[in-house]
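Participant: Provided below are the primary sequence and the corresponding predicted coordinates.
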Amino acid sequence: MPESRPPLELQGVSLADLQKLIEERRLPPVDRWQPEKCGHSGMRIGRDGTWHHEGRPIGRPAMVRLFSTVLRREPDGTHVLVTPVEKLEIDVDATAFRAVELHSEGTGRQRKIALRLDSGDAVILGPGHPLKVFDTELGPSPRVLVRHGLEAELSRTVYYELAELALAEKNNPVGVWSNGEFYRLEPTE
């Protein structure tokens, strides 16, 4: 059954209303499902966020949104699609999601920052969704924790928007506040 919920939008929505919309989205309890591993799904999420099945891009956004709701990351770092009766591995080139849009309200320590994901979901940076910048062979990789160990890598545009906010506020070290937490915009490891 295809995903029927529309993607969340950031434009024209206050962050308080967005938080309510996020809380109303009931996702499957994949963290409670523990079936035996059944094999590989034949699927891969490319570095650019494109989902593939048997080497071909999946062209239906609603299908990708549906698959994204049953995705989780295992303690060993592998990604799986999970239902109550089966668990199938899925290859992920970088991160499961991409943060493709930013919306900010407030300034300084009172700021709240929302990120729209390419899966149609959204998160608000804060204690449950921290931001961390990793140093990779391709350069800095800013990532936000989404759910069940899954991360979203920030698009270059979103990362630059965060940098502009940080520089405008002259934070030292360079970083941003969101939901009472401070996030550095440079690798810390």
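Facilitator: Cool, got the structure.
Participant: hey, let's count contacts and neighbours off CA atoms from now on
Facilitator: OK.
Participant: measure Pro57 to Asp48 for me?
Facilitator: With the distance defined as C-alpha to C-alpha, to the nearest Å, Pro57 ends up 12 Å from Asp48.
Participant: element containing the most centrally placed residue in the chain?
Facilitator: Compute the mean C-alpha point of the chain, and by C-alpha atoms, centre = their mean the closest residue is Ala152, 3.2 Å away. Assessed by DSSP states H and E, Ala152 sits inside strand 150-154.
Participant: what packs against that strand?
Facilitator: strand 97-105, strand 139-147 (3 or more C-alpha pairs under 8 Å, 6 or more residues apart in numbering; DSSP states H and E).
Participant: any idea where the strands of the chain begin and end?
Facilitator: 37-45, 51-53, 56-57, 71-73, 79-82, 87-92, 97-105, 112-117, 122-124, 131-136, 139-147, 150-154, 175-178, 181-184 (DSSP state E).
Participant: which residues sit in contact with the residue nearest to the centre of the chain?
Facilitator: Thr95, Ala96, Phe97, Arg98, Ala99, Leu117, Arg143, Val144, Leu145, Val146 (C-alpha atoms under 8 Å, 6 or more residues apart in numbering).
Participant: Check it against this one:
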Amino acid sequence: MPMPPLPDLSSLSLADIARLAEENRLPPVERWNPTHCGDSEMRIARDGTWFHQGSPIGRPAMVRLFSTILRREPDGGYVLVTPVEKLDIAVEDAPFQAVEVKIEGEGQGTTLAFRLNTGDIVTAGAEHPLRFESTDEGPRPYLHVRGGLEALVARPVYYELATLALAGDDQPPGIWSAGAFFPLENKA
């Protein structure tokens, strides 16, 4: 059965986004503790592309399915987990990418909803904070998705956030979402 098409984020209200996020029930991977079975021969590249045995996974529905059983382990590693098996998966940076943002409101009343490359929608706030890491290549923004899993915010989306932050009066510059403030500079 084909997966329904993803809705256009710009056409959704925040209430629609909240409803879609609520409907997106995930398996209880945090409660599954099967024996480790080996390597999945899968890798998530820095750009968010999923690979199996060196070849990109071309079916978005398969990527979405695998993303629902992804878990971050206490040692920092990543696994694909079901009730009966656990397989390692290599992640080059973050397992997800935030590829689109919907900005609603102004100043402290702003809410930011992000669409991930898997189709998931996450609203930034206290439960899903943004963080900005300084690197030699420039700032790398991340959005907490769930259970230690993060999304790297795509460069065009980061530029939207930076423009929003620099238009505000906050010192240091930062962005608000769902009542939480996220400074663009990381605290060293």
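Facilitator: In hand now; what should we look at? Treat the numbers as computed from the prediction; the structure is a model and nothing was measured.
Participant: hmm, back to that, the strand holding Ala152 of structure 1 vs structure 2, average offset?
Facilitator: Strand 150-154 of structure 1, aligned to structure 2 and superposed, deviates on average by 0.4 Å (mean C-alpha distance after the TM-score superposition for structure 1).
Participant: OK, contacts around the closest residue to Glu151 of structure 1 other than its chain neighbours?
Facilitator: Nearest non-adjacent residue to Glu151 of structure 1, counting by C-alpha to C-alpha, 6 or more residues apart in numbering: Leu145, 4.5 Å away. By C-alpha under 8 Å, 6+ apart, the residues touching Leu145 of structure 1 are Gly128, His129, Pro130, Leu131, Glu151, Ala152.
Participant: and if you look at Gly106 of structure 1?
Facilitator: Lys112.
Participant: What separation do you get for the residue nearest to Ile113 of structure 1 when sequence neighbours are not counted and Val146 of structure 1?
Facilitator: Of all residues not flanking Ile113 of structure 1 in the chain, Ser104 sits nearest, at 4.5 Å (C-alpha to C-alpha, 6+ apart). Separation of Ser104 of structure 1 from Val146 of structure 1 (C-alpha to C-alpha): 18 Å.
Participant: Looking at those two, which has the bigger crowd around it?
Facilitator: Val146 (21 against 18; other C-alpha atoms under 10 Å).
Participant: my guess is the more buried one meets Val123, correct?
Facilitator: Yes - counting by C-alpha atoms under 8 Å, Val146 of structure 1 sits close enough to Val123 to count as a contact (6.9 Å).
Participant: Overlap in contacts, those two.
Facilitator: In contact with both Val146 of structure 1 and Val123: His129, using C-alpha under 8 Å, 6+ apart.
Participant: And for structure 1, the residue most distant from the center?
Facilitator: Structure 1, farthest from centre, C-alpha atoms, centre = their mean: Lys170 at 26.9 Å.
Participant: Which residues does stretch 119-130 of structure 2 contact?
Facilitator: Contacts of stretch 119-130 of structure 2 (C-alpha under 8 Å, 6+ apart): 6, 17, 20-21, 24, 64, 111-116, 141-146, 177-180, 182.
Participant: Can you go through the residues you listed and name the buried ones?
Facilitator: Using 16 or more other C-alpha atoms under 10 Å as the burial test, the contacts of stretch 119-130 of structure 2 include 17, 20, 111-116, 141-145, 177-178, 180, 182 as buried.
Participant: Show me which helix runs longest in structure 1.
Facilitator: helix 156-168 (DSSP state H).
Participant: what's the angle from that helix to strand 97-105?
Facilitator: Between helix 156-168 of structure 1 and strand 97-105, the angle comes out at 40 degrees (axes from the mean of the first three to the mean of the last three C-alpha atoms, to 10 degrees).
Participant: need the contact list for the counterpart of Ile58 of structure 1 in structure 2.
Facilitator: Counting by TM-score structural alignment, Ile58 of structure 1 lines up with Ile57 in structure 2. Neighbouring residues of Ile57 of structure 2 by C-alpha under 8 Å, 6+ apart: Thr49, Trp50, Phe51, Val63.
Participant: Quick one: neighbours of the residue nearest to Thr69 of structure 1 when sequence neighbours are not counted, just the number.
Facilitator: Sequence neighbours aside, Leu27 is the residue nearest to Thr69 of structure 1 in space, at 6.1 Å (criterion: C-alpha to C-alpha, 6+ apart). When neighbours are counted by other C-alpha under 10 Å, Leu27 of structure 1 registers 11.
Participant: Was I right to think Asp93 of structure 2 contacts Arg43?
Facilitator: No - using C-alpha under 8 Å, Asp93 of structure 2 makes no contact with Arg43, being 10.5 Å away.
Participant: Show me which of those two is the more surrounded one.
Facilitator: Between Asp93 of structure 2 and Arg43, counted using other C-alpha under 10 Å, the more crowded position is Arg43 (22 against 15).
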